[in-house]
Structures are given as structure tokens and as C-alpha cells.
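[1] Sequence first, then the predicted structure, then my questions.
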Amino acid sequence: MDRKAFTESLTKEGFPEAVVVTREANITMDVHEHPFEAKALILEGELHIRVGDTEQVYKVGDVFQLPANKPHAERYGPNGVKYLVGRK
């Protein structure tokens, strides 16, 4: 998905303005949760998200969505990751 189509989808789904997040390479965040729903478009690098025993890899152009209060772990690829995210 491209950035314009992603931003339009966020607006249609009621997300406020998206922000760009950058994470450094090879960092791991243990299981945690957020009090908001997140929908993000990967702009650069890669992001690994593990929910339970399942890990999904997201690369440039991929979109991921997590509901509020969903326990998950994150790992950032060898070049880090940069993503555009809406939170509500």
C-alpha cells in the first residue's frame, strides 16, 4: 500500500492524524500492550510482531493493525524500521 492510500484509509476509519515512528536496528521490546488501537504502514526496514506464539514480519508497503490492549512483542530488523502510524 502506498502512503496516500494508507492515510486515506486511516481517515475513513476514524484515526486522528498519523505520526512517523523510527526505531533503531536489532532492538527487541518484550511483551507489552498499548491502551490504543494502532494501524501502521511500514515505510523503511522491517518490523517483527509476535502475538502469543505467532510472529509476523512486516516489510516496506505492509500494513499491520493491533487492537487496544493486545499483548505483543516487537523486534526491529537489521536496518531498524520507520513506520507511519495512526492510533485511536
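    Thanks, I have it. Residues are numbered from 1 along each chain as shown.
[2] contacts, neighbours, all on C-alpha from now
    Will do.
[3] separation between Thr28 and His48?
    9 Å (CA to CA, to the nearest Å).
[4] Determine the residues that are contacts of both of the two.
    Residues touching both Thr28 and His48 comprise 74-76, with contact defined as CA atoms under 8 Å, 6 or more residues apart in numbering.
[5] and here's the other structure:
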Amino acid sequence: MNHPEFATLEQFTAQALSAGFDEVLERQWPPRTVLDTHTHPFALKAIVVQGEMWLTVGDATQHLRTGDHFALDREVPHAERYGEVGATYWVARRN
């Protein structure tokens, strides 16, 4: 996959680690997966590298597609919904 900012997961990882994140991984979600409101014990930033998803925080929902970025602070309640082909994103976590 070719992304203007990060051509590879390795480049994304290097940038994230230099920015103070301590864990980087690739998450793959099956088609039409729905995750009800939940929180994480870490802050994160991510880039969608395939598919699409909807991220809801409070009353605001973002429709995220390949190349879109998103970020969440630690313990922020949110819900996730994935599209017809699912989604893959690279995520950097600050534990």
C-alpha cells in the first residue's frame, strides 16, 4: 500500500516511536463488525490503510476511509463500525 506520509508500516512505526508512542500494530477488522461504546487504557493515533469505518465519539461520527487519520485520548468512550469489506488500520498506542 502506498500512502503519501507513510509508504510502509515500518515508516509509520519509526515516526510513532520517535513521537513518544510505545506500541505499534496493524489491526484488521472483518466486514460489518460493530463495537459498542467502550474505552481503551491508552491514547492512540491511527491511519486507515484499507476499507472504511465509522468512529463515534459523543454525538459526532467520523466516516474514515483509506488514507484518513484518527486519534483518541486514553479512556475516551467511543464506538466503531466497519464497512462492507472491513478495515485495516495502523495504530500507535501510548500506554
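    Okay, I see it. All of these numbers come straight from a predicted model, not from anything done at the bench.
[6] Just tell me what Ser18 of structure 2 corresponds to in structure 1.
    Using TM-score structural alignment as the criterion, the counterpart of Ser18 of structure 2 in structure 1 is Lys12.
[7] Count residues in the vicinity of its match, would you?
    Lys12 of structure 1 is flanked by 9 other residues according to other CA atoms under 10 Å.
[8] Now do the same contact list for it.
    Lys12 of structure 1 neighbours (CA under 8 Å, 6+ apart): none.
[9] Do you have the strands of structure 2 handy? List them.
    23-29, 34-38, 43-57, 60-65, 69-72, 78-94 (DSSP state E).
[10] helices and strands around the last one, which ones?
    Under the contact criterion of 3 or more CA pairs under 8 Å, 6 or more residues apart in numbering; DSSP states H and E, strand 78-94 of structure 2 touches helix 9-18, strand 23-29, strand 34-38, strand 43-57.
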